[in-house]
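Novice: Return atomic coordinates for the entry below.
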Amino acid sequence: MSVPNGPGWQAPLPLLDLDVLRNFVAIVENRSFSRAAHQVHRTPSALSMQIKSLEETLGKTLLIREARRVSTTCEGETLLRYARRLLNLNQEAVEQFLCPALQGTVRLGTADDVGTRLLPQVLSRFARSHPSVQVDVSVAPSLDLMRRFDAGELDVALMTSGTDGMPGDRGEVVHSESLVWAGRRGGMASERRPLQLALSNHGCAWRRMALSALDAAGIDYRIAYVSENTAGHCAALWADLAISTLPASMVEPPLKCIDQSAGLPALGKYQVLMLRHPGSNSASDALADTVVEAFQHWTGQSLELASA
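Specialist: Below is the predicted model:
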């Protein structure tokens, strides 16, 4: 046993303050001290002092303060990953003791594009917080999900807005993102005429947005590949046989976003909508809340990558 201040004794490492870490995450996700201060109900100067103290504790510069935005250093990105893990663990520990254990089954319906990106994160978060709840997942086109939700077959449904046949006033907007043209990096598909497209079947919002934009721009095209899921689209893109429309966050190597220099029209934004039966049962409410939190977390990560 080492004697304090004696040979072999080392001072204990400092403990990180969860409140400071929460504020650090808010600053990074908002890319602004003022916006983060509004979110956490503190003043920008108070947050600045907290970050300065945190940087002194760790002996590293964590944030780069620029005129219009705040970005992370390499050390700041590392701390951000630890901070999110610590905050999630803290929430799980508190919920374990203060929140009654939920049981039962929740029926979740999701469109393919949402399920591809978000479903693993949602299920992982929900399982850690509510391990006794069974989640039944259905993946289907948005219009089918709406009909099943209205028939009482689903508790929560995630759909793409703008789908043909869907009323414009349905659902809570949980995510908004730019739709872009995508093709293989270094490929030639975007230069072929008529333009070769890989799209979903009739009724898909992405298909409607793509064809409307091309018609308005007077660009000749041919629908060469049709698939109900994004994996089918990406297969044609990877082979450089066509281009398609994808959310910006889904465009990953070997694919790339096709910029305006290729002469293709802008597509605008699309939204993800959530349908839920408020107050139907605690388990479905908890899952719906987890979906919203997962989108917020995922959007924050996308902003970090976009600003890198």
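
Novice: can we go C-alpha only for contacts and neighbour counts from here?
Specialist: OK.

Novice: all strands for the stretch 51-200 of the chain, in order.
Specialist: Under the criterion DSSP state E, counting those that start in this stretch, the stretch 51-200 of the chain contains strands at 63-65, 70-72, 104-110, 133-139, 156-160, 172-184, 195-199.

Novice: Switch these over to JSON lines; also include mean neighbour count and distance to residue 146.
Specialist: JSON lines is the format used below for the strands of the stretch 51-200 of the chain (neighbours: other CA atoms under 10 Å; distance: least, CA to CA, whole Å):
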{"stretch": "strand 63-65", "mean neighbour count": "15", "distance to residue 146": "44"}
{"stretch": "strand 70-72", "mean neighbour count": "20", "distance to residue 146": "40"}
{"stretch": "strand 104-110", "mean neighbour count": "20", "distance to residue 146": "9"}
{"stretch": "strand 133-139", "mean neighbour count": "16", "distance to residue 146": "12"}
{"stretch": "strand 156-160", "mean neighbour count": "27", "distance to residue 146": "7"}
{"stretch": "strand 172-184", "mean neighbour count": "20", "distance to residue 146": "13"}
{"stretch": "strand 195-199", "mean neighbour count": "23", "distance to residue 146": "21"}
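
Novice: Out of these, flag the one nearest residue 84.
Specialist: strand 70-72 (14.6 Å; CA to CA).

Novice: which residues are contacting stretch 200-216?
Specialist: 160-165, 179, 199, 220-221, 226-229, 245-246, 264-267 (CA atoms under 8 Å, 6 or more residues apart in numbering).

Novice: Second input sequence below; structure requested for side-by-side comparison:
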Amino acid sequence: MKAPLDLDQLQTFISIADTGSFTRAAEEVHRTQSAVSMQMRRLEERIGKPLFEKDGRSNKLTEEGDRLLSYARRMLYLNRETLAAFDDNRLEGTIRIGTPDDYADRFLPEIMARFARSNPRVELTVTCEPTPSLAEHIKRGNLDLALVTHNDARGQSEVVRREPLLWVTSTNHATHEQDVLPMAFGRPNCIWRRAACDVLDEMGRDYRILFSSFSATVIAAAVLSGLAISVLPECALRPGMRVLGEADGFGQLPDCRIGLMRGQTSRPEIVEALARHIAESLDNITVPITEETGSFDFASLAFTKMKRTKPSQVMPGW
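Specialist: Reported below is the predicted structural model:
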């Protein structure tokens, strides 16, 4: 039977993958560069595959290294969760978190379940409102942490996930083929709405806004019923939706970034613990899109490594 993997080696491996540098990783894990290099040689021997390749002056993950990264993150997270479960000095108290309802629907069940298991004495109070409202709550001290759509103009959020923004219609209707497109959007201050209108104008497509709401549930209902088409991030896709692309005559939309905003709090240790937990939990759940139909398989959601590449064009949502 093969010996188990060394968690210290995996932690160093993750640091190198995140920083792209053995030198910076050595600083993060408080080891010498030679010690880090030795750790990685031993890990490669243990895996039996090369994990890094030179890319200019940086170290790039090989295909095998990329595969190992998602496993390594989960193993380190499970290790911390296990230790926390037996810690007599574990965190306790109340933390107020806010998020838009589309993120709450997809992300919160996983986040809350895992956090509650390792921190059973922490009470979570959840507020579901649009990003602009959550930013105001953070400013006024009404929330400790908010999972929001990142906005460069608004700032102050740490990006923890990046997703494509997608045109969506119903799989059972041909709403997108109408001469005048019926649209369902967020409120007028929704930046996804403005981005979509800009693309539609560039396409020269006639459209009318039939539904306007800050509720993702309302927007999804309009799409699924065939009454309108809309734009949604990948995480908000639902069974019965079809993704529209260039083959359908729809131009590309800018990406969206999901970020964390921190408020002023008397319990920063709880906020930091939950923020770290959220960043690790959002390890990039992807929704496979089929080439034939443009629909997606809701049941085959998969965890992969979090995308850390900087998008060339980013647009926040409601």
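
Novice: chain center to stretch 278-286 of structure 2, what's the gap?
Specialist: Centroid separation between stretch 278-286 of structure 2 and its chain, computed with CA atoms, centre = their mean, to the nearest Å, is 5 Å.

Novice: circling back to that earlier point, residue 94 of structure 1 is nearest to which of the strands of the stretch 51-200 of structure 1?
Specialist: Of the strands of the stretch 51-200 of structure 1, nearest to residue 94 of structure 1 by CA to CA is strand 133-139, at 18.2 Å.

Novice: Check the mean deviation of that closest one from structure 2.
Specialist: Once fitted to structure 2, strand 133-139 of structure 1 is off its aligned match by 0.5 Å on average (mean CA distance after the TM-score superposition for structure 1).

Novice: which ones are touching residue 39 of structure 1?
Specialist: residue 26.

Novice: Would you check how far apart it and residue 236 of structure 1 are?
Specialist: Counting by CA to CA, to the nearest Å, the separation of residue 39 of structure 1 from residue 236 of structure 1 is 43 Å.

Novice: still on that earlier bit, just put the strands of the stretch 51-200 of structure 1 in JSON lines and tack on distance to residue 301 of structure 1.
Specialist: Putting the strands of the stretch 51-200 of structure 1 into JSON lines (distance: least, CA to CA, whole Å) gives the following:
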{"stretch": "strand 63-65", "distance to residue 301 of structure 1": "16"}
{"stretch": "strand 70-72", "distance to residue 301 of structure 1": "12"}
{"stretch": "strand 104-110", "distance to residue 301 of structure 1": "21"}
{"stretch": "strand 133-139", "distance to residue 301 of structure 1": "25"}
{"stretch": "strand 156-160", "distance to residue 301 of structure 1": "20"}
{"stretch": "strand 172-184", "distance to residue 301 of structure 1": "13"}
{"stretch": "strand 195-199", "distance to residue 301 of structure 1": "27"}
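
Novice: Would you mind listing the buried residues in stretch 272-283 of structure 2?
Specialist: Under the neighbour-count criterion of 16 or more other CA atoms under 10 Å, stretch 272-283 of structure 2 has 274, 275, 277, 278, 279, 280, 281, 282, 283 buried.

Novice: And for residue 38 of structure 1, the neighbour number?
Specialist: 12 (other CA atoms under 10 Å).

Novice: try residue 28 of structure 1
Specialist: 23.

Novice: you'd agree it is in a helix?
Specialist: Yes. Using DSSP: H, G, I helix; E, B strand; the rest coil, the assignment for residue 28 of structure 1 is a helix.

Novice: Give me the subset of the buried residues of stretch 272-283 of structure 2 that lies in helices.
Specialist: 274, 275, 277, 278, 279, 280, 281 (DSSP state H).

Novice: Compile these into CSV and extend it with columns for distance to residue 2 of structure 2.
Specialist: CSV is the format used below for those (distance: CA to CA, whole Å):
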residue, distance to residue 2 of structure 2
274, 35
275, 35
277, 30
278, 33
279, 31
280, 28
281, 29
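
Novice: quick one: the residue nearest the centre of structure 2 from residue 91 of structure 2, how far?
Specialist: The centroid of structure 2 falls nearest to residue 161 when counting by CA atoms, centre = their mean (3.1 Å). The spacing between residue 161 of structure 2 and residue 91 of structure 2, counted by CA to CA, is 26 Å.
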